[in-house]
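Q: This is the structure alone, sequence omitted:
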């Protein structure tokens, strides 16, 4: 076995593009390239997916380090090569061919004591950086401007709407002209409320210039009781004709509202791509409400969506984001048998936090941003009841599981799905998945036994250990390669 590390599109000291090829032994590839021998340790690399609390033994991808022997200075030239951020591919060459084991990007290169260390990071690390946002410049010169002042909102993150929002408090960006903003990307404000009472819509502006130069008519009091007034809109802005008498809230819809389209838009803003097949899968699950008002990472936003739909997300070997719903493991691509397994352990036989099957699933759906109890007298009792609660709950219960496992727990999902009906569909699906036995297993095998296994693929275990003599299908949710010791550790769920 020979370990191979390839780094694409690096730049040499003259600025020319070069491909770097290193090997742990003598190797010439089918294209005739001779790889430079020098890999001392191929490193330890981990890949995984995020699946919220449904698959508790899954863990995110990580990074590793490959070291090169440089006692004779053969790799000193790498100090003048720019390779940070470039794609790096770790592969294993055997008599059966070359199998890609891990793909990521170069983080840094270090030189010390006759060793060159190349630290590789997983593509997910780019998504753990702050999600791209804009901030208010604080440059208003009264009475003009849409950026606030340094004395109020200057320097704060602008709100950004993905999907829908309901009963959200917009940001006052121009106090003199009563202009508010709910999103720094295009959306449609569909309703404005003052203390729970819906205000009259007076039309759409054609431009930001019109927004600043022309206010809506003030309107009239009804029976001399506020709230009163009218409002107009332009993209993510609204302008009032009369100061609000109480809490101002809005309802708005973004350009994308279905779950897959929302995730794709978030990924795109971060320079990433969600696989087109997965967009359609997620879209079938319903609409999302995602109003971002503070600095957060892109990964956190993707997490919220995966949790909302009872699903998962990860990055595949091509750097594309993959996402979907968790399903029972089927169609294994490989069967591991006793002679191939070095170690095996089972952590749980249920998806609950106590290691037991789940007896009930509660999905918190239909979220609103601001809860209110102090409302105007004209607000109906039904609306009062809705505005008192941040979410509505959809519940699915398995009496059979609760009878078999009296200690079966409840799985609670905080969802951004827009309706309780959509939440109920998730609750039913997740309950069917988790109310039965689900084993969490860790298996250590030789790399040559399963080098081609990937996250999200099916694996079948057949071994007398742990009662798997008849075989059981699992989903691969974690994969750790210890290249130095030629070991592969698989985290399995099923």
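A: That came through fine. Predicted model only: the values in this text are computed from it and were never measured. Residues are numbered from 1 along each chain as shown.

Q: C-alpha from now on. contacts and neighbour counts both.
A: Will do.

Q: can you give me the helices for the stretch 251-400 of the chain?
A: 259-269, 276-283, 298-308, 381-387, 399-404 (DSSP state H, counting those that start in this stretch).

Q: right, so of those, which gets closest to residue 63?
A: Among the helices of the stretch 251-400 of the chain, the nearest to residue 63 by Cα to Cα is helix 298-308 (16.2 Å).

Q: Show residues contacting the closest one.
A: Contacts to helix 298-308, defined as Cα atoms under 8 Å, 6 or more residues apart in numbering, come from residues 50-52, 124, 127-131, 259, 263, 266-267, 270, 312-313, 323-324, 413-417.

Q: try this one side by side with the last:
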């Protein structure tokens, strides 16, 4: 039996809880659901040298409610607890008996939205409102000067009054950005945890000489290669010995090396830069120090004919990675977010997109932008969920629904929503490109001695897998769009599979709908969940299986407008 919910207009009078205009009642249990929103802030206590208002002190009632707890000394993390109504946990609460949450939360909203089009940004779109704390008494005036919140953890949860804290449901688990004092309000801007990925991916040269680069390279990003990068351009840091850096740390191998299309012969791999320097090489040969991401190439003539390029099996620190999911997880690990990646989503993503791929960066990029580039190349998405964990996934056909939304049972209103132009009304052809040449050279510029296969590869940035198309769409929709994806795949098979997946997903005429539902319904949903939707209008009279693609929540509202697609 599918779950269902109804709206009860009875107040909570006589139930031993605060009065609210109306409450939600679960059809299955008949019990009233009285939600309380709690906020837990974990700033760093310490002065920034500015005096602003009176120093913040813990309320005496709070100290009484927390036996044995004292104010923390400067230079430590101090938890601050607030709620939309004053809330005291039970004496037998398993996490924090008799913890007091001050009733200061005045407003907070959050929405997460999956990208519908493969051409959209691949990070789950998070919109986070200002966390507003009532401050008409001035008790929070000193927060900006006494507590550093930037990059510190901020958690908002929803709990049914009387439940144990262990049963509280996360609504937001992210980081603070800045305090925003206002008239009678202390505001706090927040971001999801993917904000921590907005840091530079590539380390830079110090300019001290040797593999740290010449003085002119000081501050210049080192190259980064993940998976298999073809024809990655290299720069020489030691012209006397012909030493190049391929990657900023350990790599798996350098499969091949060219000078303007002329192939070099591989000699061997050496454990250190010193051993690589001492290796005996003749003209037209190359050797590697994979442990340090280095390669040495001796010119075939008096000097190099052009830019040295290499086929590199890249980052192998902790093991070589080559699928989109593995590379995305490795990038997040480098950014310090490895512990936040939900490993199950990496495994499942690698299972349905198993092909080897590769990406190379020779100019600076943030970890977040690098992950987005990897996920966009395979029409997938990444982002954090309500719990703050980072997940990888892709949009799929609606599955078997386990929740029914129909008029009078969990559904208040439905209005049509707009689909992106890149997939509307239907896609007539999907083309996926593969095996990128990272250093394109015109046929006229390549060495005459290079073979035809090398010339053909070097003059085009991508190869193109056979497209997937539906000949019935264009006669019906003459302006129907075409999808074109520059994948990171190295071989045509996985690229063709991706084209078939895209065409099957977007060749049909799809729709999106905004659905008003009670908070109790929205609280039971997650992004990507399949549900059954019926409504007398908008093509839904016979019902339709759809997926949840946008999920909002507002502390001040017990109605949520979700977006579904199918």
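A: Alright, I've got the coordinates. All values reported here derive from a predicted model rather than from experimental measurement.

Q: Only whichever of the contacts of helix 298-308 of the first structure are buried, select them in PyMOL.
A: Command for PyMOL that selects the buried part of those, burial taken from 16 or more other Cα atoms under 10 Å:
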select buried, resi 50+51+52+124+127+131+259+263+266+267+270+312+313+323+324+413+414+415+416+417
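
Q: count of residues packed around residue 341 of the first structure?
A: 18 (other Cα atoms under 10 Å).

Q: Not counting sequence-adjacent ones, nearest residue to it?
A: residue 445 (4.8 Å; Cα to Cα, 6 or more residues apart in numbering).

Q: Residue in the second structure paired with the one you found?
A: Residue correspondence, TM-score structural alignment: residue 445 of the first structure in this structure matches residue 517 in the second structure.

Q: Return the distance of residue 261 of the first structure relative to residue 316 of the first structure.
A: 19 Å (Cα to Cα, to the nearest Å).

Q: again, but for residue 372 of the first structure
A: Separation of residue 372 of the first structure from residue 316 of the first structure (Cα to Cα) stands at 44 Å.

Q: Between these two, which is the more surrounded one?
A: Relative neighbour count places residue 316 above the other of residue 372 of the first structure and residue 316, with 21 against 17, counting by other Cα under 10 Å.

Q: which residues sit in contact with that one?
A: residue 322.

Q: What is the equivalent residue in the second structure for it?
A: In the second structure, residue 316 of the first structure lines up with residue 385, judged by TM-score structural alignment.

Q: Is my assumption valid that the residue nearest to residue 341 of the first structure occupies a position in a helix?
A: No. Looking at residue 445 of the first structure with DSSP: H, G, I helix; E, B strand; the rest coil, it is strand, so not inside a helix.

Q: Return the residues in contact with it.
A: Neighbouring residues of residue 445 of the first structure by Cα under 8 Å, 6+ apart: 340-343, 487-489.

Q: Tabulate the residues you listed in a markdown table, adding columns for distance to residue 10 of the first structure.
A: A markdown table is the format used below for the contacts of residue 445 of the first structure (distance: Cα to Cα, whole Å):
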| residue | distance to residue 10 of the first structure |
| --- | --- |
| 340 | 39 |
| 341 | 39 |
| 342 | 39 |
| 343 | 40 |
| 487 | 30 |
| 488 | 29 |
| 489 | 31 |
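
Q: So which of those wins on neighbours?
A: Neighbour counts for those peak at residue 488, which has 25 neighbours (criterion: other Cα under 10 Å).

Q: which residue lines up with that one in the second structure?
A: Counting by TM-score structural alignment, residue 488 of the first structure corresponds to residue 560 in the second structure.

Q: what's the spacing between the nearest residue to residue 364 of the first structure once chain neighbours are set aside and residue 366 of the first structure?
A: Counting by Cα to Cα, 6+ apart, residue 393 is the residue found nearest to residue 364 of the first structure once chain neighbours are left out, at 4.6 Å. Counting by Cα to Cα, the gap from residue 393 of the first structure to residue 366 of the first structure is 8 Å.

Q: With residue 187 of the first structure instead?
A: Here the distance between residue 187 of the first structure and residue 366 of the first structure works out to 19 Å (Cα to Cα).

Q: residue contacts, residue 429 of the second structure?
A: Residue 429 of the second structure touches 467-470, 481-483, 503, 507, counting by Cα under 8 Å, 6+ apart.

Q: Alignment lookup: it to the first structure.
A: For residue 429 of the second structure, the residue aligned by TM-score structural alignment is residue 360.

Q: three-state assignment of the alignment partner in the second structure of residue 190 of the first structure?
A: Using TM-score structural alignment, the partner of residue 190 of the first structure in the second structure is residue 255. Per three-state DSSP, the secondary structure class of residue 255 of the second structure is strand.

Q: what's the angle between the helix or strand hosting residue 421 of the first structure and helix 298-308?
A: For residue 421 of the first structure, the host element (DSSP states H and E) is helix 420-434. Using axes from the mean of the first three to the mean of the last three Cα atoms, to 10 degrees, the inter-axis angle of helix 420-434 of the first structure relative to helix 298-308 is 80 degrees.

Q: buried ones in helix 420-434 of the first structure?
A: For helix 420-434 of the first structure, a neighbour-count test (16+ other Cα under 10 Å) marks 420, 422-434 as buried.

Q: name the helices or strands packed onto that helix?
A: The helices and strands touching helix 420-434 of the first structure, judged by 3 or more Cα pairs under 8 Å, 6 or more residues apart in numbering; DSSP states H and E, are strand 358-365, strand 392-397.

Q: what sits against residue 336 of the second structure?
A: Counted by Cα under 8 Å, 6+ apart, residue 336 of the second structure has zero contacts.
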